[in-house]
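Novice: predicted model and sequence below, questions to follow.
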Amino acid sequence: MTMKQITMFVWNNFTNDARVTREAKALSDHGYKINVICKKEKNEKYLNSFQQYNEGYTAARIYKNEIPQFLLNKIKNPKLNKVFKKHLPNALLMFKMIQQGRKNEADVYHSHDLNTLIQGVICSKLRRDKKILVFDSHEVNTSRTNYNIKIVGIIERLLIKFVDVTIVENDTRAKYHELLYGIKPISLHNYSEYYDIQSVDAIDLYKRYQIPNKKIFLYQGGLQKGRGLDLLIQAFYEANVDAYLFIIGDGKQKMELENQVKALNLNEKVIFTGRVPYEKLRAYTKSAYAGFQILQNINFNHYSASSNKLFEYMMAHVPVIATNMPEIKKVVDTEKIGLIIEDNDINALKNAIITLFENEVLHNEFVQNMKNAKEYYNWENEKKILLDLYAKLFEVK
């Protein structure tokens, strides 16, 4: 029997994408040949253009060409400058990804998020022998920060007509998608892989950063607006606990947050580690006393999030302080693994930090509950949904 081929498209360099990595590995382990087509930016030339992973899947990184700066400087019209600086290079990259995708001759094309869906549509449907197209929507594209909602909505509504199966992160998003397009997609949660945190060699953060041994509060994730990070730093300052706040990650808000830390004279208590490779992240998480998932309700994308970091904390037995979003609250309250606060409430956040810091009995209860909860909330259980989906797709075909 010929091995079935699946081509996945992602709009990143595929070095830190935990969800796509899990899916690629799960499908590869079950006999599918997986090719991931991703991108490589100008500052990422060190990355391999082609990479064979031990787990059996491959990645082809397509280089994103950019217009030279000296030419951009000659374009004085701001709108035209943006076209040449951003939109034209992106369009060219999409074209090159489509070329690679057509060359692969896959049985299924699997587009991760809206910015790779046009690649999937052209490769799977604009041909005589049409192929299966899966749309794996990690975000709510019609309600996201910095997105032109009207244009995005038009594009998604047009392209979704070509899709055979849509995957979203949870039931809240599935209901929203059904309301928009009349079809309820499959829910596939972004749970962490199951592992024993005791078997993980922790990175000695005290030695690495030359600091005394104190409790560590941890945030891991993107440093962007809407993540509640400026509120977190202010609340940590007001809580005035004898502990550290580690912020793992990178993003557009990093400099602003660093300046806030300096202004509050917190340099010795708040530590920015920068981005940590996904495969090393749990070695950092293991050292944490508590973790934060404090998304702000600024759009439906945030409101409906399940958040992979919640389950990464769970797998490492790190109690959480989280905001009152339905999918997050449902897990935290049902399993009793942390404290829920209202978003934008600095006083509640401050009090939650103090409570967890001082009440070690409550903290230990949360830890024990996480040990139990992770037996259900893990990728080993959840991936069966993905595998069943693909088995049915090929039965139909």
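Specialist: Received it, and whenever you're ready, just let me know what you need.
Novice: could you use CA atoms for every contact and neighbour count after this?
Specialist: OK.
Novice: now R173: which helix or strand?
Specialist: helix 171-181 (DSSP states H and E).
Novice: now do the following helix or strand past that helix: which elements does it pack against?
Specialist: Per DSSP H and E, helix 171-181 leads on to strand 186-187 as the next helix or strand towards the C-terminus. Judged by 3 or more C-alpha pairs under 8 Å, 6 or more residues apart in numbering; DSSP states H and E, strand 186-187 is in contact with strand 165-168, helix 171-181.
Novice: okay if I get these as JSON lines plus mean neighbour count?
Specialist: Shown next, in JSON lines, are the helices and strands packed on strand 186-187 (neighbours: other C-alpha atoms under 10 Å):
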{"stretch": "strand 165-168", "mean neighbour count": "21"}
{"stretch": "helix 171-181", "mean neighbour count": "17"}
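Novice: of the ones you listed, which is nearest K280?
Specialist: Closest of the helices and strands packed on strand 186-187 to K280 is strand 165-168, at 26.7 Å (criterion: C-alpha to C-alpha).
Novice: identify all contacting residues around the closest one.
Specialist: Identification of contacts with strand 165-168 by C-alpha atoms under 8 Å, 6 or more residues apart in numbering yields 133-139, 174, 185-189.
Novice: strands along the stretch 251-397 of the chain, start to end?
Specialist: Under the criterion DSSP state E, counting those that start in this stretch, the stretch 251-397 of the chain contains strands at 270-274, 290-293, 320-323, 338-341.
Novice: what about burial for the contacts of strand 165-168, which qualify?
Specialist: 133-139, 174, 185-189 (16 or more other C-alpha atoms under 10 Å).
Novice: please compare the first structure with the one that follows:
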Amino acid sequence: MTKLIYICHIINGENDGGMARNRAFYNYFSNRNSEIYNLYNKNIGIRILNLAIFIFHFFYFKDKKILIHLGTIFTIFPKAILRTKIGLYCFYQFFKRLSKKNILYLEVNDLPYEQAIDLNLKVENFYLKLQDVIFDKNLSVSYVFASHEMAKYILKKYSINSSKSQVIINGAPKMEKRRDNNKILKSYQSFDLKYIYVGTLNEGRGIDELIILFQNLNSYLFLVGVGGEWLNERLKNINNIIYLGSFDEQQAMEITSECDFGIMHYDSSKFYYNLCYPTKNSFYISAGINVVSTKLVESQNVISKYNIFLFEDFNKWKKIIDNPLQYFEDLDEINEYIKGQFYWNNILENLKI
């Protein structure tokens, strides 16, 4: 059996949704007949060496089965290079050769151009040119998308045959046995309901809207994730909203499991949020808690059949949080069967490569 060549960039210590997905793929292929090229290392010298070894082997790749993450492209061709005409041309030749001489699968977690627009990031036109290359229908590339809506959008926009795509949604690990020494939430009054938001906490990601909503309510809101240092000052005079910090995935899941409800607050008016399937959906499910979520198209497509999330417009959340049992009483309990549908190991078994 021919080994799969898996090309990735695993950044230890980074816990955002995209890297959690990359790490899940890495763990999956580490236990299979795969040849792995992890091109990232925090030591710049080792990173250059890894890249040099990969480029050397690249010229000998022929009739191989190869999977590469879209994000890994930026490790091979940094943005500073792709912004130039010659850099983009070199990437085109690289990608064309890789797809022409091999069976190539491109894993697509995010769409850089569309994501930048809706997340208020720097929108650069080279992203569009890059996407024109990687989604060229004339190239022999198959795609592994992170959501059904993303696949539908790309296949239509670039006139790609649906037979060249598959969807592997973002999953979550199974929560390990709880540790007896987890006392992070023990000091908070048990009779107050505990809501939790787990994810990137950078300003401009809708966190301030949650603070405004919760600051006058009789429930706790816990915030967990990277990029939340600004919250220490913002929450100085608010007692029921607590920034706990950033934790590894298992400890964050353990903390989440001690809460009553999860928060999935993405702006449903933005195109990209409806296109993607957020990792935190599966994370909350694995932790075993019901969730109040804005009405996101892809999230509803995947989760509604289980009746475990309450999907409602954000302007109605105050009424829900004031009387949660009235609104959540008809939701089903998240049992082991439902959790199993969102574990990474089970999801990745559906990968057809």
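Specialist: All right, it came through fine. These numbers were taken from a predicted model, which means no experiment stands behind them.
Novice: what's the TM between chain one and chain two?
Specialist: In this superposition the chains share a TM-score of 0.78, using TM-score structural alignment, normalised by the length of structure 2; 321 aligned residues with a C-alpha RMSD of 3.3 Å.
Novice: helices and strands around the longest helix along structure 2, which ones?
Specialist: Longest helix in structure 2 by number of residues (criterion: DSSP state H): helix 85-101. Counting contacts by 3+ C-alpha pairs under 8 Å, 6+ apart, helix 85-101 of structure 2 packs against helix 79-82, helix 125-134.
Novice: need the contacts of strand 165-168 of structure 1 in JSON lines (columns: distance to A235 of structure 1).
Specialist: Listed next are these as JSON lines, based on distance: C-alpha to C-alpha, whole Å:
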{"residue": "L133", "distance to A235 of structure 1": "46"}
{"residue": "V134", "distance to A235 of structure 1": "43"}
{"residue": "F135", "distance to A235 of structure 1": "39"}
{"residue": "D136", "distance to A235 of structure 1": "36"}
{"residue": "S137", "distance to A235 of structure 1": "33"}
{"residue": "H138", "distance to A235 of structure 1": "30"}
{"residue": "E139", "distance to A235 of structure 1": "28"}
{"residue": "A174", "distance to A235 of structure 1": "34"}
{"residue": "P185", "distance to A235 of structure 1": "39"}
{"residue": "I186", "distance to A235 of structure 1": "38"}
{"residue": "S187", "distance to A235 of structure 1": "35"}
{"residue": "L188", "distance to A235 of structure 1": "34"}
{"residue": "H189", "distance to A235 of structure 1": "31"}
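Novice: W230 of structure 2 - how many residues pack around it?
Specialist: W230 of structure 2 sits with 12 neighbouring residues when counted by other C-alpha atoms under 10 Å.
Novice: quick one: what's aligned to V261 of structure 1 in structure 2?
Specialist: With TM-score structural alignment as the criterion, V261 of structure 1 lines up with L235 in structure 2.
Novice: hang on, the earlier thing: tabulate the strands of the stretch 251-397 of structure 1 (CSV), appending mean neighbour count and distance to I248 of structure 1.
Specialist: Formatted as CSV, the strands of the stretch 251-397 of structure 1 follow (neighbours: other C-alpha atoms under 10 Å; distance: least, C-alpha to C-alpha, whole Å):
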stretch, mean neighbour count, distance to I248 of structure 1
strand 270-274, 17, 5
strand 290-293, 26, 11
strand 320-323, 25, 16
strand 338-341, 22, 20
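Novice: out of the ones you listed, which comes closest to V367 of structure 1?
Specialist: Closest approach to V367 of structure 1 among the strands of the stretch 251-397 of structure 1 is made by strand 338-341 (8.8 Å; C-alpha to C-alpha).
Novice: so that closest one matches what in structure 2?
Specialist: Mapped onto structure 2 using TM-score structural alignment, strand 338-341 of structure 1 covers residues 309-312.
Novice: which residues of the stretch 151-300 of structure 1 fall in helices?
Specialist: Here the stretch 151-300 of structure 1 has its helices, by DSSP state H, counting those that start in this stretch, at 171-181, 205-208, 229-239, 254-263, 278-285, 300-303.
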